Structure formats: structure tokens, C-alpha cells
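A.B. asks: Give me a 3D structure for the following:
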Amino acid sequence: MSEHETEHESATGTGFWADGRHAVNVGQLVMGLAFLGLAAIWAVLAADVLDGDALRWLLPMPWLVAGAAGLLATTMGAARRRGGSR
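C.D. replies: Modelled structure (predicted):
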């Protein structure tokens, strides 16, 4: 896209930024969710809400949730670029 086209789109209010959305960086989304999940697990274990035996099933959860969010963001972005579902 040239500089002239970008100026035209911003002047007319059309284009990528007109609807107030921007592209999602899927890598940052996944790693951010994984970090928040691991921090939440640490907080729960530090507060002695759960014991160390819960780690066996608790530690994979942030990675599964973050991966599912990444897959969802990827498929939603691809569907939006194609023009929606057919």
C-alpha cells in the first residue's frame, strides 16, 4: 500500500482502522495468556489453596487454554480476511 493510499483512507474514514480494530498478534496473545495462567497457578499455590499434588493436572491448563485461544484467533482472523463464513 502506498503512502498516498494510506492518507486517502484516513481522510475518508475507510480502510483497516476505520472500524476500530487491528490485527491480533497470535504469538503475543498465546504467550500472554500462558504467563497469566502460570502466574495464577503460582498465586494459588503460594496462598496454600491447593497442595503440590495439584500441579500434575494444573500446570498443563494454561498451555491448553492459551493454545485454544491461539487457534480461535487464527481461525477467526482467516475467516474475517476471506469475507466471513460462507
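
A.B. asks: alpha carbons only for contacts and neighbour counts from here, please
C.D. replies: Noted.

A.B. asks: Look up how far residue 45 lies from residue 76.
C.D. replies: 35 Å (Cα to Cα, to the nearest Å).

A.B. asks: Here is the second sequence; please produce its structure so I can put it next to the first one:
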Amino acid sequence: MSYDYGPPRFEDQAQPPQRTGKHPVNIGHLVMGLAFLVFVVVWALIETDTVAIHSVEDLRWLLPLPWIVGGSIGLLAALLRKS
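C.D. replies: Next up is the predicted model:
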């Protein structure tokens, strides 16, 4: 009987996992990025006079919009991650 105690052959070595380029989404980064994006859109709407703001009271409906959009997308991403 002959035993081979030499170094392992290339075919016997475990292959490293293939990188796919995908990584899990950080929901906090997603929410804050979307909120920032919506703040920029709100600012652009006000600056281009698409939305007429005559007083601070007119901003009551516009300023919570980024947080509502970011929160709802964050909830949706969290629900999709669990399934």
C-alpha cells in the first residue's frame, strides 16, 4: 500500500466563493438617502416657483414629506428583506 503525503493537488483544494457584486442593503442608509433626495426635490420645487410659498405656514404640508417617503420605503425594504 502506498500513501501519498505530498501537498494537496490543485483539484482537491476548496475553491474560493465567487463574488457576485451584491451586498445587503443598509436600510438606514437607504432611508436617509431618500429623505435627503426628497429634501432636494422640495427645495428645487420652491426655488423654481413650482410650489408657491407665501409664508412659513404654507410649508406645513411640504416639510414632512421627505420623512414620510423615507419611512415608508424603509418599512417596505424591511418587509421585503424578511421574506
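
A.B. asks: Translate residue 63 of the second structure into the numbering of the first structure.
C.D. replies: Counting by TM-score structural alignment, residue 63 of the second structure lines up with residue 59 in the first structure.

A.B. asks: Now do the strands in the first structure.
C.D. replies: Assigned by DSSP state E, the strands in the first structure number zero.

A.B. asks: ok now do the residue nearest the centre of it, which residues does it touch?
C.D. replies: A centroid search over the first structure (Cα atoms, centre = their mean) returns residue 29, at 3.3 Å, as the residue closest to the centre. If you count contacts by Cα atoms under 8 Å, 6 or more residues apart in numbering, residue 29 of the first structure has them with 66, 69-70.

A.B. asks: Now do the buried residues in the helix ranked longest in the second structure.
C.D. replies: If you go by DSSP state H, the second structure has its longest helix at helix 27-47. Neighbour counts over helix 27-47 of the second structure (16 or more other Cα atoms under 10 Å) mark 27, 30-32, 34-35, 38-39, 42 as buried.
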